[in-house]
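> my questions concern the predicted model and sequence given below.
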Amino acid sequence: MKAWSLLFGLTAVIATAAFVYAPFDEDWWLPSYRATNAEAMATLEEIDARSGALAGEVEAMRDLGGPASAEQLEGLDSGRRWLARQAVRLGMMADQGFLSERSRELQSRAALASEAVASAREALGIGPAPAAVEEAVGALEGLRERAEAAIASVSEPGGSLRAPISSAARQIDHLYVLILVITGLTFVGVMGAMVVALWRFGAKPGRKAVYSHGSLKVEIAWTVIPGAILVFLALYQLRAWADIKFKSSYPDVAPLAEVTARQFQWTIRYPGPDGQIGTGDDLHTVNDLHFVKGQPTIIRLKSDDVLHSFFLPQLRIKQDAVPGMDIPVLFDADKAGRFELLCAELCGWGHYKMRAQVTVHETQDEFDEWLARSLEEQDYPPPPASDPDGVAAAAVPPGPGVE
């Protein structure tokens, strides 16, 4: 009897402690970005540091009075070979789903920086070459800046799951708390009643056990009360469900993008200058969703293969992507920053790779600037198939957002 009562009491205490502790630790159920992506982060940090140092070495050769020394030329050869290796590593990172679009762009920039350094090395072996030096330094600085941006997007992932940052999140969190209070009080009450019953009605010398077939009044009570609670919750949540899921309640805004889920990535298509999705000037990205703070945003959700689930945890938005269906999804955010898009439906062996970056821009001008820059970079030339020393670079499609 004492053992069972202690077990029930301990269970109630642990459950209560978990409910109380969770709101005070913002990240106890979030993945550790650096732990999950430690190897890829090490690559980005190496590129950030080494490309900056290499740019400084090349810059120092701008005003040479004659040909570069053998030691300087060997340093440039070493840097070029290192850049070619980084292009291969970045291609592998993109294939593994790590910031696919950014990794592809960095791969292109690393390969082109390698070519620029090779051209500078050839020119400096003959004599002063300010133009070649300037081109190589520019390529290396561009590579370093993009590596820094990629590092920031992983190490600064935005807000925790605790704080709601959208109108839907506040409605859903309110429902969660209400249900948690009801079920929590019921759980603790039942555990407490069992402990009291074990101690009060336990076996004692001289006490005769009494058999009871049951009580109709008690059975009616424990059927009617839970039923009434369920009916109350069903009616109480209708407004939230209608606001989030009913197309008839959506604001009259054009879709921001078309999001297509496929094994194992999110492909996103934004309208180009003509404002229409599905035309030749569209912007294509992979695992990179952008929208503006404070504005209602609608995307068209599709699936290319199997069932997926579009899940924005900080915004409390979840919608299945069903093959053959074009599903509108409404959401907003009242906080700018970087957040996360996940697939919440087991969709195959690579399900764990379906993580995308979500960027909420502070203003429409900031979003428009990103869109214009991305459209310009979409036709950034791909890296060569191999470098002069035969170091094969991973293949890259024509645009950074098409895999």
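Perfect, thanks for sending it.

> please make it C-alpha for all contacts and neighbour counts, starting now.
OK.

> need the longest helix for the protein.
helix 167-200 (DSSP state H).

> list the helices and strands that helix packs on?
helix 2-21, helix 238-245 (3 or more CA pairs under 8 Å, 6 or more residues apart in numbering; DSSP states H and E).

> try 7 Å
helix 2-21 (3 or more CA pairs under 7 Å, 6 or more residues apart in numbering; DSSP states H and E).

> and the helix it packs on with helix 167-200, angle?
On the basis of axes from the mean of the first three to the mean of the last three CA atoms, to 10 degrees, helix 2-21 is oriented at 160 degrees to helix 167-200.

> comparison target below:
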Amino acid sequence: MSTFRWFTLRLFWSALLLPPLAFFLLWILHEIFFKDIYFPDVFLVIVAALLLFPLVSFALTSLGRRRFDFLQERGKSLLLTERGDAAAATLPLLRRLFDSGLLAPRDQEKCQQALRRTYFPFYAGHLEHAHAREQLLAALREGVRAEEAYYALKSYVLSQPQLTLGVAGIAEELLDYKPGDQALANFFVRHFLENRSTHYRAEYFYANHLSHDGGLSEAILDLCLERILGRERKDDFAAWCCARAFQSKWGADPGVRRALFHFDEDYRLAQREDDLARAVAACARLLSPEEIARWRTEGRPVPPATLKQQAQKWYVSAREWVWQALTWLRRHRAAALAGAGVLTVLLLYLNWPSRPQEETPAPQPAAAEPQQYFSLQVSSVRERLRANRLVQGLKSSGLEVRLIEPQTPAGWFAIRVGRYPSQEKAQAAGDSLKTAGIIQEFLVRSEERQ
């Protein structure tokens, strides 16, 4: 988005300045220097446009840099005088400058890094604001006073009375920075175990806890192991669950033992050598040779091919058949040309008209029914239960509501309302529903008629 604004702003000013510049340039050339001499005006206008764009870009970038330097120095001086509230007033002006398109994307990144260094104490002291938390996370990623940013964010996370997805996202980044911080991981593990949560956010903390073989591992396995074995999952969290279950009371479970065998086979094939692969290999070495021989003979159950996979298989087969046909034609070029010539002559003989036929006007094709309609996408959620609640709430208002399934397992459920023949009618209907308070925001989406 920043690149688009940067380009459109320069394009707008270049288009605005090009007509007077071209008029002045052509007037100078025709009336003063080259009277009564023809030369291509269009070419000169194109050259002027190509030269004008970088000049406009340089002027706008210089203006943005001066504006940023002024606001940064102003904020720095206010911070030095311990006037944090006044310094906070410069932050919206700086964000507006970044969103204006005056600065190039590369210059914008440099300015934001310098701003994080300057305002770091202010951000660390105002973590109740989402923008301050985002800037400290960016400082943590870039290594700008990373330790201070880490402990400031950790204190914020541990002091929250209620855990939200945003707080969990911050904790994930903190654990990625310091995977061995078990105080932070155990805090979230205990919270998710109390709520018996098994969503993907909880699994991240569960996997981190299992990788360190923490004291809550057995509780995690009691909650998640049966579900994982039933779905035959192959991700890292499932591997950690099977490895820790093998070392505890589930060591004799045939599902756990078989899953560990397949995990070990996969990791050996991929030449994986991390902690998880070593833990799985240590468990797999304790499996009996009879079990390994039986599982290798049985093999893994092959899931039924989906429609997309079958279509891809047919496409590959068709391409192979066409390639074989072209190869045969190249080898027997003379025979193929002779056969094509004979077939052409035969078709001409059979279809040669004996008398001129009267031309009949071709029937006019019937007007095709429009194959496209428009609908309002009012929400996108990840959880099916929440999506169903939103659908029922909209249906209670008398609306035609559809729940669009995600394309991938990690996708989002889309909720769409209505079917409208044109984009304008869909926009008007969305504005009416928004004014009535039935929906909050919406996007107009086009769909193909089935």
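Here it is on my side, so go on. Remember, predicted model here, so these are calculated numbers, not experimental data.

> care to give me the TM-score?
Overlay of the two chains. TM-score (TM-score structural alignment, normalised by the length of structure 1): 0.18; 128 aligned residues with a CA RMSD of 7.2 Å.

> before we move on, back to that, list the buried residues for the longest helix of structure 1?
167-172, 175, 184, 187-188, 191-192, 194-195, 198 (16 or more other CA atoms under 10 Å).

> how about stretch 183-195 of structure 2?
Buried-residue list, stretch 183-195 of structure 2, by 16+ other CA under 10 Å: Leu184, Ala185, Asn186, Phe188, Val189, Arg190, Phe192, Leu193.

> hmm, back to that, following the longest helix of structure 1, which helix or strand shows up next?
Using DSSP states H and E, the helix or strand that follows helix 167-200 of structure 1 in sequence is helix 216-236.

> direction-wise, compare that following helix with helix 167-200 and give the angle.
Using the same axes, to 10 degrees: helix 216-236 of structure 1 against helix 167-200 is 170 degrees.

> so which residues make contact with helix 216-236 of structure 1?
For helix 216-236 of structure 1, there are no external contacting residues (CA atoms under 7 Å, 6 or more residues apart in numbering).

> for structure 2, longest strand please?
strand 372-381 (DSSP state E).

> so what does it touch, helix or strand wise?
Looks like strand 372-381 of structure 2 contacts strand 413-420, helix 423-435, strand 443-448 (3+ CA pairs under 7 Å, 6+ apart).

> burial check on the residue nearest to Ile292 of structure 2 when sequence neighbours are not counted, number of neighbours?
Nearest residue to Ile292 of structure 2 in three dimensions, chain neighbours excluded: Phe261, at 7.3 Å (CA to CA, 6 or more residues apart in numbering). Using other CA atoms under 10 Å, Phe261 of structure 2 has 21 neighbouring residues.

> now Met93 of structure 1
Using other CA under 10 Å, Met93 of structure 1 has 21 other residues around it.

> from Val188 of structure 1, how far off is it?
48 Å (CA to CA, to the nearest Å).

> how about the longest strand of structure 2: buried residues?
Applying 16+ other CA under 10 Å to strand 372-381 of structure 2 flags Tyr373, Phe374, Ser375, Leu376, Gln377, Val378, Ser379, Ser380 as buried.

> make CSV from those residues and add distance to Phe12 of structure 2 to it.
As requested, these are exported to CSV (distance: CA to CA, whole Å):
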residue, distance to Phe12 of structure 2
Tyr373, 34
Phe374, 32
Ser375, 33
Leu376, 32
Gln377, 32
Val378, 33
Ser379, 34
Ser380, 35
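
> let me know the closest of those to Trp27 of structure 2.
Phe374 (51.6 Å; CA to CA).

> surely the closest one touches Tyr420?
Yes: contact between Phe374 of structure 2 and Tyr420 holds when scored by CA atoms under 7 Å: they sit 5.0 Å apart.

> ok, Ala149 of structure 2 to Phe237 of structure 2 distance?
28 Å.

> what's the answer for His191 of structure 2, then?
18 Å.

> which residues sit in contact with the residue lying closest to Leu6 of structure 1 once chain neighbours are set aside?
Once flanking residues are discounted, Leu6 of structure 1 sits nearest to Val195: 7.8 Å by CA to CA, 6+ apart. When contacts are counted by CA under 7 Å, 6+ apart, Val195 of structure 1 is found next to Ser5, Phe8, Gly9.

> switch those over to JSON lines; also include distance to Thr223 of structure 1 and neighbour count.
Shown next, in JSON lines, are those (distance: CA to CA, whole Å; neighbours: other CA atoms under 10 Å):
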{"residue": "Ser5", "distance to Thr223 of structure 1": "26", "neighbour count": "18"}
{"residue": "Phe8", "distance to Thr223 of structure 1": "24", "neighbour count": "18"}
{"residue": "Gly9", "distance to Thr223 of structure 1": "25", "neighbour count": "17"}
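
> how many neighbours does the residue nearest to Phe122 of structure 2 when sequence neighbours are not counted have?
Closest residue in space to Phe122 of structure 2, ignoring its immediate chain neighbours: Gly84 at 7.0 Å, by CA to CA, 6+ apart. Using other CA under 10 Å, Gly84 of structure 2 is surrounded by 18 other residues.

> and Gly84 of structure 2, how close does it get to Gln113 of structure 2?
Distance from Gly84 of structure 2 to Gln113 of structure 2, by CA to CA: 20 Å.

> how about Glu424 of structure 2?
43 Å.

> looking at the two, which is more packed in?
Neighbours were counted for Glu424 of structure 2 and for Gln113 using other CA under 10 Å; Gln113 has more, 16 against 12.

> find the nearest non-adjacent residue to that one, please.
Using CA to CA, 6+ apart, the nearest residue to Gln113 of structure 2 is Ala139, at 7.8 Å.

> the one you found reaches Glu147, doesn't it?
No: applying CA under 7 Å as the test, Ala139 of structure 2 and Glu147 come out as separate, 9.8 Å apart.

> give me the more crowded residue out of these two.
Ala139 (22 against 13).

> mind listing what's buried in the helix or strand harbouring Glu290 of structure 2?
Taking DSSP H and E as the criterion, Glu290 of structure 2 maps to helix 289-298. Neighbour-count burial for helix 289-298 of structure 2 flags Ile292 (criterion: 16+ other CA under 10 Å).

> show me what that helix packs onto, helices and strands only.
Helices and strands touching helix 289-298 of structure 2, by 3+ CA pairs under 7 Å, 6+ apart: there are none.

> what's downstream of that helix, the next helix or strand?
According to DSSP H and E, the helix or strand after helix 289-298 of structure 2 is helix 307-331.
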